[in-house]
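Chemist: Just need the structure, nothing else, for what follows:
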Amino acid sequence: MKIFLMQQTHTDIGYTDRQEKITKFHIDYIKQAIRISEKIDQGFEKFKGFVWNNESFWIIERFLESTDNQWKQRLLEAINRGHIQLTSNYLNLSDLVDIDILKKYLKKAQQFGEKHQIRIDSAISMDVNGWSYGYLDAMLEAGVKHFYTCVHNHHGLVPFNKIHMPFYWENESGEKLLVWHGDHYAEGNAADIHAKVMGEVINQDIETQAIVKTEQLERIKNYLDDYMDSMHAQGYTFDFLPLMSLGLFVDNAPPNAHVMEVVSAFNQVYEKDYQVEMIGIHDFFDYVKSLPIEIPTYKGDWNDWWSDGYMSTPQSVVDYKEALRNYRKIILLQKNGVSFDQSKIDTLEYQLIMFAEHTWGYFTSVSEPWNKMTKKLQSRKEMFAAKANELADILLDDFTESHGEILKSTGRPLHYEVINPYPNERIEMIKFYINWWDEFIIKDGYQIRNTKTDTVLDHQEIRIDENARREIRTTIVLKPYERLVLKIEPVMKRKRLVPLDPLITNDTDYDFISPYVDTQVFATSFYIETPYMKLAWSKALGIHTFFDKKIKENLIRKDSETGLFTPIYEKSEVEYQYKMRVPEMRSIRGDYGRNRKIFSTLRDYGRLINVKVYDKGPLVARVHLKYQMKGSTFTIVELTAYHNQPRLDVSLIMQKDTVWEPESIYLAMPLTTQNSNETLYIDKVGSIIRPRVDQLPYSCALFYTTQIGYALSSEKRSILVNLKDTPLLHLGSLEPGLIVYHDKKQPNVDKQYIWVMNNYWETNFATNLGGFYKFDYSIFLDQPTSDKKQLLENLKNLERQSIIFQSLNK
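Modeler: From the prediction side, this is the model:
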């Protein structure tokens, strides 16, 4: 049996040390690998046969920007000698990553390879447990031909229910990528095929020596025997086996060429049973392709089991998502001829992709959440999102200032320029603001004029910021890339001394609808109604009715255990009141399986306890529903219904308690078009898929990271749901149970829950969810369509917002 050993470093931007320190480590690892190559080239026999597989091109990029030309030349020479092989993947990423940024960064390796005539056509990704179907397209577009994956099956599983399985991953266009879907990225270390090295400082250098004992060689043999028994049990028939390994048994590990001494000693003793050979990633795939074996082809999304942990930092995800929406505006403007500072855009993209990288913090994040390194690494991670958010705002500020924005000044006229940065016509309700220092201008009344059409627009005013500012809303139609100016004009309006409605009373909002008012639009303590929909609720059931007036159906699933938009809290309790150490805080999280539940998990459904009507006007009606829920001191669900379109905006506002135990918060979304032929679509990185249909066999079918949101579509209606701030969608029951994966038994359409936040990971991810939050969502009742591209475009249009600023233009 041939054992192909591939040494690499698993790149975690965090986890083992500060993010900036890890950058220095990886730069030095390349230098170490270069020195090893030069030693081998000079005849150092102990290291002969060693190959370093550079795991991510991010490492090379950091090396190139921090070294001189001499080091760069030495790197190229080491690559040409075959001792270092470069790979195409930029980083180990979560499904938060933007598709356009992903494509740009994946092409960096291709561009470097073409410039220096170096082969870089294989990608490696470790630890994460899945990659969006759009990731496949991005890799193919970047010249990647081979993809080696090493999933971590602690909180996830492998597709096909098999490890070490080659397959061709085919996209919708019929292009294919050869994948070797392997085992854990440190399996070679688990087998003890690594070198224990002692070092001594001599003449300002470290002289190293490997310790190789007979007992280690015996352990390797026994491990490989057991490993191959398990592989044969799953039907493995090849006479070779690849194993990934690390130079040290830790993430962010350096190269360790002394492993060749272990390999040589082992081969001498057990050559009749095994021959271990170090190999480069490109050479390994060449070997696989040279074999006369049948390799199956599969299509579909490889949904990531590890895509939920980022919701341990929900506020940073909110900041990231806002930055990403603004980034997309900036890129569209740039494509339409607007000039931006490219260096700022480059930095913005880098901050975005670094936040999307799969590592969140220090390994003590659960066991010692007070640890200063824990706090430091978390703040560094959150800084990527904060910096991206800041840069996106700065770039848009640069744009608005260069296009006539009046910055705060005495006598600034109330002219508001609106720019549609999108390539499609839009009907949009826009918002702009009158501050308290301008109150004197409009104290006797005002109107909104569209200066382009010279028409007065209907508007509605909502008081915000402790009622100190006026948020003005109006609806306009914008052509692609159109610019227009809205002007606030003071108008003398006599205030009525007696209401127009002769029957008005102080409690109209609560128990009486007058026959003399608009009978199409109501906002009461018991329901909210527009020409398109009606939502009704009760203390016992929460929101029990979401009535679509067009198709005359209640859009809430009949099998829902709770009302629409009900907040739900889960917690697994640990008794720790008198303990000095609480190892259970970590161990209970280790018990969480692939379904993110344990039998003892407690669940609390929010109970509706009060309602208040905040706004009723010509454009929107707004109601606050107050819930009582464990884990939260203050919980509000805000509903904003539009009078002139079938749209509902939803906000979850809460003060979350600080809890050390593992917990989650969900928002119930049991939506349906009430048609047996309805289909669920999810917008993922670079693709829109039907969950539990367009997936690799036995991939995760429980939760999904969306880019914009999801859609339910049937012959009756399409329901579009924009997950603006919390992009994680959970499908199916919240009860603990057997693993939920794609095995053709799970229905495509299931109960939906927005997974708002969680802290169940036992390492690395943040633990403290406490604080104040506001998360926004939108629902739109659209025309029926089964066209995925049209659904995606409609979803994009739901979250898009034009650019508005006070302007010199008239």
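Chemist: hey, let's count contacts and neighbours off CA atoms from now on
Modeler: Fine.
Chemist: wait, what's in contact with the closest residue in space to A641 that isn't next to it in sequence?
Modeler: The shortest distance from A641 to any non-neighbouring residue, by CA to CA, 6 or more residues apart in numbering, is to L648 (4.7 Å). Residues near L648 by CA atoms under 8 Å, 6 or more residues apart in numbering: L639, T640, A641, Y642, S778, I779, F780.
Chemist: helix, strand or coil for the third one?
Modeler: It refers to A641. Taking DSSP: H, G, I helix; E, B strand; the rest coil as the rule, one finds A641 in the strand state.
Chemist: can you count the residues close to the closest residue to A711 other than its chain neighbours?
Modeler: Of all residues beyond its chain neighbours, the one nearest A711 is L720 (4.5 Å), with distances taken as CA to CA, 6+ apart. Using other CA atoms under 10 Å, L720 has 25 neighbouring residues.
Chemist: show me the contacts for L720.
Modeler: G709, Y710, A711, L712, S778, I779, F780, L781, D782, N794, L795.
Chemist: Can you lay out the residues you listed as a markdown table showing neighbour count and distance to N171?
Modeler: Formatted as a markdown table, the contacts of L720 follow (neighbours: other CA atoms under 10 Å; distance: CA to CA, whole Å):
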| residue | neighbour count | distance to N171 |
| --- | --- | --- |
| G709 | 28 | 22 |
| Y710 | 26 | 21 |
| A711 | 26 | 22 |
| L712 | 24 | 23 |
| S778 | 20 | 31 |
| I779 | 21 | 30 |
| F780 | 19 | 30 |
| L781 | 22 | 31 |
| D782 | 19 | 29 |
| N794 | 15 | 23 |
| L795 | 25 | 23 |
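Chemist: ok, so of the residues you listed, who is nearest I551?
Modeler: Of all the contacts of L720, L781 has the smallest distance to I551: 10.3 Å, by CA to CA.
Chemist: The helix or strand hosting the closest one - contacts with which helices or strands?
Modeler: Using DSSP states H and E, L781 sits in strand 771-782. Strand 771-782 sits against strand 647-656, strand 718-723, helix 788-799, with contacts defined as 3 or more CA pairs under 8 Å, 6 or more residues apart in numbering; DSSP states H and E.
Chemist: now the residue nearest to A641: how far from E663?
Modeler: 29 Å (CA to CA, to the nearest Å).
Chemist: Check I430 too.
Modeler: Noted for I430: a distance of 37 Å to E663, by CA to CA.
Chemist: ok, E471 - contacts?
Modeler: Counting by CA under 8 Å, 6+ apart, E471 has contacts K431, F432, Y433, I434, E461, I462, R463, I464.
Chemist: So which of these sit within strands?
Modeler: K431, F432, Y433, I434, E461, I462, R463, I464 (DSSP state E).
Chemist: One more, please, to line up against the first structure:
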Amino acid sequence: QPEVLKIHLKNIDDALDMIAATKNYPEAAQFKWNIESLWAVEHWLKQANPQQKAAFVQAVKDGSICLSALYANIMTGLSLPEEMFHYTDYAAQLRKEYGFAIPSAMISDVPGYTWATVTAMAKGGVKYFSSGPNFLGENHPYLGDRVGHFVRTWGDKPVYWQSPSGEEKILFWTGGKGYSSWHGTAPGAIFDRGAKKIAAYLEELSANKYPYKMVQWRYNVVADNGPVDTAISRFVKEWNEKYASPKIILNTPDRLFAAFEQQYGKDLPTVSGDITPYWEDGAGSTAQEEGQNRVNSLRLQQVANAYAILAPKRYDPQSFYEAWTNILMFHEHTWGAHNSITQPDVDFVTEQWKIKKQFMLDGDQQTNVLNARLMEGFSDKASQRIAVVNTHSWPATGPVEIQVAGASVKDAKGKILPLQQLRDGKYVFIAENVPPFGSAVYTVSNTPAPAATSFRRGAQSLSNGHISLTWDAENGSITQLSGPDGHNFAGSFRDQGLNSYWYVPGQDPAEAQTAPRLQVSVLEEGPVVTVISLKGEAPGAQTLEKKIILYAGAKEAVIENTIDKKPIRTKEAVHFGFPFGIPAGETTLDAGYGTMRYLKDQLPGSNMDVLYGRRWLDVSDATRGVQWMLLQTPMLEPGAMIDERLTIAQSHKEWRKEGKPTSTWFAYVMNNYWHTNYKADQEGTSHYRYALRPHGVASGAEMEKAASVFTQPFLSFPLKAGVKLPGSLFSLSNPAIIATSITPQPGGSLMVRLFNPEKNTQQTHFQWGSLQPSGIQKLSGAQPLSAGAEISLPGMGVHEYIILP
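Modeler: Okay, the predicted model is just below:
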């Protein structure tokens, strides 16, 4: 990355020189430079002198330099919902500081993008999205490396792409030649190679009956991170002087897409759905780090909400921006070196992984610091009073772990609740109905709590009165999972139930091996929580441990899998199987800000081998279902584990073109299937946490709430004597509407993002608590509304409001 940064900094300098040198050329030949990632711009501006900055600002305003609104080339399938809204943070800063427009975004190399990308981009001011995927030429069976059916489906087929709510849309246009079709061309060599190459593309467009009179073609010479070609303007000038058609224009997405839209926009098709991406599976080569980065993303949003609740004046936007930047950069698509598989131990490879991993480590450290800063002035380790903060917009109930010893806790009304000591020395209790965007205080007491417990445990079974489970004594898979209606939601795959372990030694999933025998033990048993451990040897690992965790009163069972991985460099993968006992069920996945029905909401060209569940997947029929909640591992495989055998020309895997309805899904946890970039092996301990929640008729709001509480549990700390916490900021009158984030703004205002997870339009209004605002204003710039105004959100709609002080 440091070497790449040097190249990009020099390229901006060279581009400015070229812009000045060609300012008197015909407009079509005047040099243009498209900067695909604002990461490079931020670093360039930090080291530029005032004269350079002035020239840069003028070039952007003149349209000679085009800025992508995205900070980097992100792999969207890995991003958590709120994380996606930070793709354009730096673009917002540039707009504010310099008055730039920045209406377009571009992503290079990465094939496919999740549906919520549309929502996030549109909310970030993006109208136009230029995709330049990996491209290796017409002789490649898929046109690009591990791009599946994306390039053939979407290349040179511009469309309006609509968000899940239908309220937003962007003009989406994938370059048929990707970003790399000029690779191997030296600067200036276009004079020798250009005419033949251009003619061949025109013939191809004609043969494909391309219906438009303009087409985008990325021009990137030499290789990735190539230099400025100082000959290109002269080539275009001479070409246009010589030929009447085709006319070549050095252009930017801003101008090209605007001109294209003006001419063809009224006739463009509109599509709505997920273009399920292909490259995110490589993150399974560093599963522990990817899992931690996802946890960091969720925690950082939660800490921002907590600042709004407890200390909005202490919120530091720059510190949060820096933490979000590190989280994004870990999800940026360059994971490692080109020779990371063939030469995994050379310094060039190991150093690049250190740099990549550091983004995650820095984001983790920054999130911890921000949380610690918030607690300053509130927390005292010696206190017996425990503050529990609910960062969600509805009253919530859940477990709280503390370091303070006692026999019970007492709530504000004097109710005595059990406090259970755990093996690691911590204590746990259940906090009940903590107010929305508010807190509750519990006092640790030595008074014994009522002795009644709802748990029933057998040799291979456990129940808390709501959830009942039975597990296989040999392999530890869950063979029975039921809620109050008694229906068994556990299906079967190869004679195993839910949470079965599968290790594939090689590339053929038919060869998958499982854990031969696990030993059962009871780790925790008390009035608050019971934890069952199933531990032993497993193929590909030193040890495997499956924990079944059930809390008193909980409506979901928690699973925590721990793998102590062996370092293996031959091809391999690790999966956990979840066959659900709903034979005719429909599968719905968390799409971020919206939901995606498997098959029905996937657009052509989507990855049918691996999907992305963000925080949950649900399988339901008309009357009942089960929600499978995810934390560290978003990658999900429908029906079968991925087949990586090289059956296409003996050098490429065959990507599925179609999927089939299924109630059997797999968590795709680890692999080393790539031949480049990603790590060759991984070893050591990593943890994967899931939850299973049986339910009746599926409800979008209940799915969202359950997953939010699971992935973002209560914050808690011992409360300093004399400190009074603020009351609940507000709630929403309609429980189907959720406030997903609340962020302090300059001048004492707050930005609130509302989401309607239901399919139909919903209305709500704010019910104010400790906040008593003068009014609310939609972020899009409409007139201020009264504080009690009714708000309407379409199904899957996302609206942002400023709460005025």
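Chemist: Tell me which of the helices and strands packed on strand 771-782 of structure 1 sits most buried.
Modeler: strand 718-723 (a mean of 24; mean count of other CA atoms under 10 Å).
Chemist: residue in structure 2 matching D127 of structure 1?
Modeler: Under the alignment by TM-score structural alignment, D127 of structure 1 pairs with D109 in structure 2.
Chemist: List the residues that contact that match.
Modeler: D109 of structure 2 sits next to G132, P133, N134, F135, G178, Y179 when contact means CA under 8 Å, 6+ apart.
Chemist: change it to 6 Å
Modeler: G132, P133, N134 (CA atoms under 6 Å, 6 or more residues apart in numbering).
Chemist: For the equivalent of D254 of structure 2 over in structure 1, give its distance to A78 of structure 1.
Modeler: In structure 1, D254 of structure 2 lines up with H282, judged by TM-score structural alignment. Going from H282 of structure 1 to A78 of structure 1 by CA to CA gives 15 Å.
Chemist: more crowded one of those two?
Modeler: For H282 of structure 1 versus A78, neighbours defined as other CA under 10 Å are more numerous around A78 (22 against 19).
Chemist: The more buried one matches what in structure 2?
Modeler: Matched to structure 2 by TM-score structural alignment, A78 of structure 1 sits across from A59.
Chemist: in what helix or strand does its match lie?
Modeler: helix 50-62.
Chemist: Report the buried residues of that helix.
Modeler: Neighbour-count burial for helix 50-62 of structure 2 flags Q52, A55, F56, V57, A59, V60, K61 (criterion: 16 or more other CA atoms under 10 Å).
Chemist: which one of those is nearest A591 of structure 2?
Modeler: After measuring the buried residues of helix 50-62 of structure 2 against A591 of structure 2 - CA to CA - the closest member comes out as V60, at 34.3 Å.
Chemist: State the number of residues packed around the nearest residue to the closest one once chain neighbours are set aside.
Modeler: Counting by CA to CA, 6+ apart, V60 of structure 2 lies nearest to C66, which is 6.0 Å off, once chain neighbours are set aside. By other CA under 10 Å, 26 other residues sit near C66 of structure 2.
Chemist: C66 of structure 2: what secondary structure?
Modeler: Relying on three-state DSSP, one would call C66 of structure 2 strand.
Chemist: likewise the one 5 residues further on?
Modeler: Under three-state DSSP, Y71 of structure 2 falls in the coil class.
Chemist: circling back to that earlier point, now check the residue nearest to A711 of structure 1 against structure 2: what is it aligned to?
Modeler: Using TM-score structural alignment, L720 of structure 1 lines up with Q627 in structure 2.
Chemist: which other helices and strands contact whichever strand or helix holds Y264 of structure 2?
Modeler: Using DSSP H and E, Y264 of structure 2 sits within helix 253-264. Where contact means 3 or more CA pairs under 6 Å, 6 or more residues apart in numbering; DSSP states H and E, helix 253-264 of structure 2 is not packed against any helix or strand.
Chemist: Pull out the buried residues from it.
Modeler: Residues P253, D254, L256, F257, A258, F260, E261 are the ones in helix 253-264 of structure 2 that count as buried (16+ other CA under 10 Å).
Chemist: related to what we said a few turns ago, any idea which of the ones in strands among the contacts of E471 of structure 1 is closest to R119 of structure 1?
Modeler: Distance to R119 of structure 1 across these (CA to CA) is lowest for K431, with 52.3 Å.
Chemist: Provide a list of residues in contact with D776 of structure 1.
Modeler: D776 of structure 1 is in contact with V650, S651, K724, D725, counting by CA under 6 Å, 6+ apart.
Chemist: swap in V740 of structure 1?
Modeler: Contacts of V740 of structure 1 by CA under 6 Å, 6+ apart are A701, L702.
Chemist: Equivalent analysis for the one 10 residues further on, please.
Modeler: Residues in contact with D750 of structure 1, defined by CA under 6 Å, 6+ apart, are L731, G732.
Chemist: looking at structure 2, which residue ends up farthest from its center?
Modeler: Distance to the chain centre peaks in structure 2 at K242, reaching 49.2 Å (criterion: CA atoms, centre = their mean).
Chemist: Counting neighbours, what do you get for whatever residue of structure 2 lines up with K376 of structure 1?
Modeler: In structure 2, K376 of structure 1 lines up with E351, judged by TM-score structural alignment. Close neighbours of E351 of structure 2, defined as other CA under 10 Å, add up to 15.
Chemist: Quickly find the element holding E351 of structure 2.
Modeler: Element membership of E351 of structure 2 [criterion: DSSP H and E] is helix 347-375.
Chemist: for L481 of structure 2, same thing?
Modeler: Element membership for L481 of structure 2 (DSSP H and E) is strand 478-482.
Chemist: Show me what that strand is packed up against.
Modeler: strand 468-471.
Chemist: what range in structure 1 does the strand it packs on sit on?
Modeler: Counting by TM-score structural alignment, strand 468-471 of structure 2 corresponds to 534-537 in structure 1.
Chemist: average gap between that stretch and structure 2?
Modeler: In the superposition with structure 2, the average deviation recorded for stretch 534-537 of structure 1 is 3.0 Å (mean CA distance after the TM-score superposition for structure 1).
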